[in-house]
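Participant: Below are the sequence and a predicted model; questions follow.
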Amino acid sequence: MLEGLLPNDATHYMRVEASEGETRRIADFIAETCDPAEVAVASFELSEGHWAVEAYAGAAFDPDMLRELVALAAGDALAAATVFGALQEKDWIAASLEGLAPVRVGPFHIHGSHDRSRVPVNGIGIEIEAALAFGTGHHGTTQGCLAAIADEARKGRPRRILDVGTGTGVLAIAAARRLRRPVLAGDIDVVAVRTARENARANGAAPFVTCVHAPGIDAPALRMAGPYDLILANILLPPLKRLARPLAGLLAPGGRVVLSGLLDSHANAALAAYRAQGLKLVNRRSIEGWTTLVLTADGAAPRRL
């Protein structure tokens, strides 16, 4: 997944530079083909109109397979220009973040330390530093979730909030800072939990954000704190479909669940799984080819943004 978690033992990478559209297509092809538990991929802007896509894994890539995916997505010339190499843990993160401009979604300004001064005084700045997880706010999935959090703040203040697969903790931090309510942030990876906890502390959200290692949605720490008025799940289609029943069971009456990590072409499949659990669509937002769905059990009429 583009905003997924870097494999803990990542020592290999692939990289190719191209236009924004080409790098996004390449990233999508890799994300759909490779196991997200083994390969992380991201596209980002180097300078105006000049982008790069990078993928990271613990095991060496198959160059022929990756070049074939690049060729399918963006042509033979870029496939030939794709480079592969080895790296030291963490080196890639600092280098990538240096090239990322701040992202604004509603009141939220997601930025690195080098852009701290660019956050307006009336904005909610969330600083995400180099760490062992993705989640910088630059991908359409994260932006869709941030927009959904801003929408929820205009409707009221949900009392109990759960962030499933928190990664860097950016969504949990955003919810805590905007809604001023307790947020339980869970992840299957202990590195992500540690990263999210550090980010929450650095962003002044530690009093509201509790980060826990949750091997699954049935983890006692998650079940005991429910039911939830707002659930955030920015992951992938297969796990989202598997989680439809347990997530619906954790949702409080009238609560809402925000689903993302979905290509536009995958959104209806996720929607069908949650409708089968009695949830109703109330919001559907597409950003850069990625869909974010907001569903509820209260039967509200659908609204497309």
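Facilitator: Arrived safely, thanks for sending. Remember, predicted model here, so these are calculated numbers, not experimental data.

Participant: going forward, measure contacts between C-alpha atoms and count neighbours the same way
Facilitator: Noted.

Participant: Tell me the secondary structure at A206.
Facilitator: Assigned with DSSP: H, G, I helix; E, B strand; the rest coil, A206 falls in the coil class.

Participant: Excluding sequence neighbours, find me the nearest residue to it.
Facilitator: Once flanking residues are discounted, A206 sits nearest to A200: 5.0 Å by Cα to Cα, 6 or more residues apart in numbering.

Participant: Surely that neighbour is in a strand?
Facilitator: No - counting by three-state DSSP, A200 is not found in a strand; it is helix.

Participant: here comes the other one, which I'd like you to weigh against the first:
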Amino acid sequence: MTNAVTPATSRAAFAIGEEQIARRVVDLLTESLDDGETAIAAFERSDGRWVVALHFAAPPDEERIRTLVALAAGDDIAQTIAFDTIAARDWVEASLEGLVPVAAGRFIVHGRHDRARVPPNKLGIEIEAALAFGTGHHGTTRGCLLLLDHVLRSKMPRRVLDLGAGTGVLAIAAAKALRRNVLASDIDPRSTIVARENAVLNGVGNLVWSICATGFSAPLFRARAPFDLVLANILANPLRQMAPAMATHLAPEAMVILSGLLPHQTRSVIAAYRAQGLVLIRQMRIDGWCSLLMQNLR
């Protein structure tokens, strides 16, 4: 992979207190703006507020953006939109500045520049930042790795699924530790490619099968099931919605690691999986994010 300088882009960002309103704004902006010229994202902060961010290939019509946001969220929100310009730079190189290896149990996630810093008794996972979400430096990924390390102290799962794989950190970790096949899925085609490239980079390209799929819709899930271990580092709403489908793909006594949760979301997620016959084994909180280890008792 070669580094490339990203050209200067324009950006707009604002915060909204309610998820439903944030989604309404995103839906309206997506319908109204050219998806070839605009990228739109929304994410929840640790304080429960939602941030909506737009990136434009060319300077936007600021008045039009405020009008669209006002239609979905009101004039007060529209007036808080901040517009700025992101200077051209090499984002891969910039993202690695000051980025140190992250230890999580037996695993160490590191960049190319830190290969020599991985102790011989640890499993190194080399991931270049800025390629997709999930470098190990985020609390949700580190929580998953720590719970995975906990599971592997007493179990050797045969069928493993990494749901929402991102860069493939978790799939690579499981493949390295178990030396067994891992199915890695993501709804983003680019993440699927990145996960595949990272698996090859880490010497487990023959063990990690990376596919693009939504939920459990792909036939390969049924072919690989039942899973003994599922790693799911995604958001609370998808986790709750997928609980019934996931349960049908689990082996008896299967372990499930759920992450990407804020503290106030854990109760509802645990309840959704308890309704499917899973029990909470362990809960971990890192940097304000929660990860859950649950076991299938059916």
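Facilitator: Everything's here; your move. Predicted, not measured: the structure shown is a model, and the values here were computed from it.

Participant: How close are the two chains, by TM-score?
Facilitator: For these two chains in superposition, a TM-score of 0.74 is obtained (TM-score structural alignment, normalised by the length of the second structure); 254 aligned residues with a Cα RMSD of 3.4 Å.

Participant: ok, back up a step: close enough to count as contact, the residue nearest to A206 of the first structure and V193?
Facilitator: No - under the criterion of Cα atoms under 8 Å, A200 of the first structure makes no contact with V193, lying 10.5 Å away.

Participant: if you count what's nearby, which of the two comes out ahead?
Facilitator: With neighbours defined as other Cα atoms under 10 Å, A200 of the first structure and V193 compare such that A200 has more, 28 against 25.

Participant: show me what contacts that one?
Facilitator: 169, 173, 206, 209 (Cα atoms under 8 Å, 6 or more residues apart in numbering).

Participant: same question, L293 of the first structure
Facilitator: For L293 of the first structure, the contact set (Cα under 8 Å, 6+ apart) comprises 258-260, 267, 271, 281-285.

Participant: mind checking the SS state of L229 of the second structure?
Facilitator: Secondary structure, three-state DSSP: L229 of the second structure is strand.

Participant: Which neighbouring elements make contact with whatever helix or strand G260 of the second structure lives in?
Facilitator: Element membership of G260 of the second structure, judged by DSSP states H and E, is strand 250-261. Applying 3 or more Cα pairs under 8 Å, 6 or more residues apart in numbering; DSSP states H and E, we find strand 250-261 of the second structure packed against helix 139-152, strand 227-233, helix 236-241, strand 289-296.

Participant: what comes up buried for it?
Facilitator: Judged by neighbour count using 16 or more other Cα atoms under 10 Å, the buried positions of strand 250-261 of the second structure are 250-251, 254-261.

Participant: what's the average distance of that strand to the first structure?
Facilitator: Strand 250-261 of the second structure, aligned to the first structure and superposed, deviates on average by 0.6 Å (mean Cα distance after the TM-score superposition for the first structure).

Participant: Could you tell me where that strand falls in the first structure?
Facilitator: The aligned range for strand 250-261 of the second structure in the first structure is 251-262, by TM-score structural alignment.

Participant: Residues contacting the matching stretch, please?
Facilitator: Under Cα under 8 Å, 6+ apart, the answer for stretch 251-262 of the first structure is 1, 141-142, 144-145, 148, 158, 226-237, 240, 290-298.

Participant: again with stretch 230-238 of the second structure
Facilitator: In contact with stretch 230-238 of the second structure (Cα under 8 Å, 6+ apart) are residues 140-141, 144, 160-165, 170, 239, 254-261, 265, 269.

Participant: What's the local residue count around Y274 of the first structure?
Facilitator: Using other Cα under 10 Å, Y274 of the first structure is surrounded by 26 other residues.

Participant: for E97 of the second structure, same thing?
Facilitator: 9.

Participant: To which residue of the first structure is it aligned?
Facilitator: Matched across to the first structure, E97 of the second structure falls on E98, judged by TM-score structural alignment.

Participant: Give me the nearest residue to I16 of the second structure, chain neighbours excluded.
Facilitator: Nearest non-adjacent residue to I16 of the second structure (Cα to Cα, 6+ apart): W50, at 5.1 Å.

Participant: Could you look up the SS state of S286 of the first structure?
Facilitator: Look at S286 of the first structure: counting by three-state DSSP, its state is strand.

Participant: roughly how far apart are the residue mapped onto N283 of the first structure from the second structure and R89 of the second structure?
Facilitator: The alignment partner of N283 of the first structure in the second structure, by TM-score structural alignment, is R282. Distance from R282 of the second structure to R89 of the second structure, counting by Cα to Cα, to the nearest Å: 42 Å.

Participant: One more: D75 of the second structure?
Facilitator: Going from D75 of the second structure to R89 of the second structure by Cα to Cα gives 34 Å.

Participant: do the same with E31 of the second structure
Facilitator: 30 Å.

Participant: Please identify which of these two sits among more neighbours.
Facilitator: Per other Cα under 10 Å, whichever of E31 of the second structure and R89 has more neighbours is R89, with 13 against 9.

Participant: just to revisit the earlier point, now secondary structure and distance to V39 of the first structure too, for the contacts of A200 of the first structure, in a markdown table please.
Facilitator: As requested, those are exported to a markdown table (DSSP: H, G, I helix; E, B strand; the rest coil; distance: Cα to Cα, whole Å):
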| residue | secondary structure | distance to V39 of the first structure |
| --- | --- | --- |
| G169 | coil | 20 |
| I173 | helix | 25 |
| A206 | coil | 30 |
| V209 | strand | 28 |
